[in-house]
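>>> Structural data only, the sequence is not supplied:
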């Protein structure tokens, strides 16, 4: 009986590591998908991938996948947008957005069992996005020695429409994929 528990625990741990690694790679790949926007600041899809990690993998594994992503970036692996990496980028002007990814994934994971029909689900996803913007904007103000008004104009206002689109996409896609993976006994 004890041996059976050990085998199950090891299998689960290997499975967890694989899912975390796969989602870390998905976040890195989606960070490279860049859509130019008016004003010169491109939109990347990593902020679509981060809540997906939480929704599909759950709070623990989703958060861990974002932490691994950040650690890879910090040691210089080019996983960030534009194939960049390094501690200078992670702690640069937009570092607050990156460093708040684990919170975003955690919140998405915590509400993921509610499903798309629940207001709690959508409020949780929105809360994760809002925290990402607050941390990122405050970080920008401090690091760039900027004003809050300039930070809002550079970091928030141009991205509100696409943030709403990504929130809806991640919510619907994440719930659909999670259900399909459960049905296929993959989660």
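Arrived safely, thanks for sending. What you see is a predicted model, and the numbers here were worked out from it, not measured in a lab.
>>> use CA for all of it now, contacts and neighbours both
Fine.
>>> Contacts only, for the closest residue to residue 50 other than its chain neighbours.
Setting aside the residues directly before and after it, residue 50 is nearest to residue 105 in space (Cα to Cα, 6 or more residues apart in numbering), at 5.6 Å. Residues in contact with residue 105 (Cα atoms under 8 Å, 6 or more residues apart in numbering) are 50, 51, 52, 53, 54, 55, 59, 62, 63, 66, 128.
>>> Of those residues, which belong to helices?
50, 51, 52, 53, 54, 55, 59, 62, 63, 66, 128 (DSSP state H).
>>> Format those residues as a markdown table; extra columns: distance to residue 113.
Output for these, formatted as a markdown table (distance: Cα to Cα, whole Å):
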| residue | distance to residue 113 |
| --- | --- |
| 50 | 17 |
| 51 | 13 |
| 52 | 13 |
| 53 | 13 |
| 54 | 11 |
| 55 | 8 |
| 59 | 10 |
| 62 | 14 |
| 63 | 16 |
| 66 | 20 |
| 128 | 16 |
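>>> looking at those, which has the most residues close by?
residue 51 (35 neighbours; other Cα atoms under 10 Å).
>>> try it against this one:
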């Protein structure tokens, strides 16, 4: 029997779509936060947080809805991008990776909800984000996008060195925050079984 979405599920999905939109467009107030065509955003933080807080199912649903909302034309992607043409963007792989990032992060925590596991799950989610996103970017530049002069696979990964320290720190913070949120808010009210129900 398929599990039905409750009003709180829809609300939380909408909240994380909004958070992803905000995180994606932080460069609108700090345009210098773009390296090699890759915006340095807070999307990875919120994708990890979605999985850690909402669980694998609802977290991945939230990220899927975010991707679909952008693809139908709502300007929720980085630099207020949107539309189906975004699928050929060199950075679209990162958007796809958010779905898997949230799912895997949530799935790991569902098996063991100790603080170290939250942090490890968040870091594994970050690795997934980087591996999927960077490889998509490389193949995009090689096969259908205009690659910068002298572009190589190594260069693609060198670009990712810039946001990496920030993303590692934020992933750890996401894990800690999600753990504390679970032990305080989720354990004391009607949301106690949120992730299990999802």
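Arrived safely. Predicted, not measured: the structure shown is a model, and the values here were computed from it.
>>> Next, the TM-score between them, please.
Scored against TM-score structural alignment, normalised by the length of structure 1, the superposed chains reach a TM-score of 0.83; 176 aligned residues with a Cα RMSD of 2.2 Å.
>>> Of the contacts of residue 105 of structure 1, which is the nearest to residue 185 of structure 1?
residue 55 (16.3 Å; Cα to Cα).
>>> The corresponding residue of structure 2 for the closest one and residue 176 of structure 2, how far apart?
Alignment note (TM-score structural alignment): residue 55 of structure 1 maps to residue 52 of structure 2. For residue 52 of structure 2, the distance to residue 176 of structure 2 equals 10 Å [Cα to Cα, to the nearest Å].
>>> Could you do residue 17 of structure 2 as well?
21 Å.
>>> Neighbour count: the two, which is higher?
Between residue 17 of structure 2 and residue 176, counting by other Cα under 10 Å, residue 17 is the more crowded of the two (24 against 20).
>>> Trace that one over to structure 1, please.
Checking TM-score structural alignment: residue 17 of structure 2 goes with residue 24.
>>> Work out for me the element that match sits within.
Element membership for residue 24 of structure 1, per DSSP states H and E: helix 2-31.
>>> Report all helices and strands that that helix contacts.
With contacts taken as 3 or more Cα pairs under 8 Å, 6 or more residues apart in numbering; DSSP states H and E, helix 2-31 of structure 1 sits against helix 46-57, helix 59-74.
>>> For the residue sitting nearest the centre point of structure 2, give its distance to residue 129 of structure 2.
Nearest residue to the geometric centre of structure 2 (Cα atoms, centre = their mean): residue 47, 2.8 Å. Using Cα to Cα, residue 47 of structure 2 is found at 9 Å from residue 129 of structure 2.
>>> got it, and residue 166 of structure 2?
14 Å.
>>> Settle it for me: which of the two has more neighbours?
Legend: neighbour count by other Cα under 10 Å for residue 166 of structure 2 and residue 129, higher for residue 129 (24 against 14).
>>> The more buried one maps to what in structure 1?
Match for residue 129 of structure 2 (TM-score structural alignment): residue 132.
>>> Identify the residue nearest the match of residue 17 of structure 2 in space, chain neighbours excluded?
residue 65 (5.0 Å).
>>> Looking at structure 2, name the residue matched to the one you found.
Under TM-score structural alignment, residue 65 of structure 1 pairs with residue 62 in structure 2.
>>> how many neighbours does that match have?
Neighbourhood size, residue 62 of structure 2 [other Cα under 10 Å]: 27.
>>> Over to the one 4 residues further on?
In terms of burial, residue 66 of structure 2 registers 26 neighbours under the definition other Cα under 10 Å.
>>> now residue 16 of structure 1
Residues near residue 16 of structure 1, counting by other Cα under 10 Å: 18.
>>> cool, and residue 73 of structure 2?
A count of neighbours around residue 73 of structure 2, defined by other Cα under 10 Å, yields 15.
>>> Ok, residue 12 of structure 2 next?
Neighbour tally, residue 12 of structure 2, other Cα under 10 Å: 17.
>>> residues touching it, list them.
Listed by Cα under 8 Å, 6+ apart, the contact partners of residue 12 of structure 2 are residue 62.
>>> what do you get for residue 134 of structure 2?
Contacts of residue 134 of structure 2 (Cα under 8 Å, 6+ apart): 93, 94, 156, 157, 160.
>>> Please, which helix or strand holds the closest residue to residue 187 of structure 1 other than its chain neighbours?
Closest residue in space to residue 187 of structure 1, ignoring its immediate chain neighbours: residue 181 at 5.9 Å, by Cα to Cα, 6+ apart. The secondary structure element spanning residue 181 of structure 1 is helix 160-183 (assigned by DSSP H and E).
>>> so how far is that helix off the chain centroid?
12 Å (Cα atoms, centre = their mean, to the nearest Å).
>>> which strands and helices sit next to that helix?
helix 46-57, helix 119-143.
>>> looking at the alignment, what does residue 147 of structure 1 pair up with in structure 2?
Residue 147 of structure 1 maps onto residue 152 in structure 2, by TM-score structural alignment.
>>> give me every residue that touches that match.
Contacts of residue 152 of structure 2 (Cα under 8 Å, 6+ apart): residue 138.
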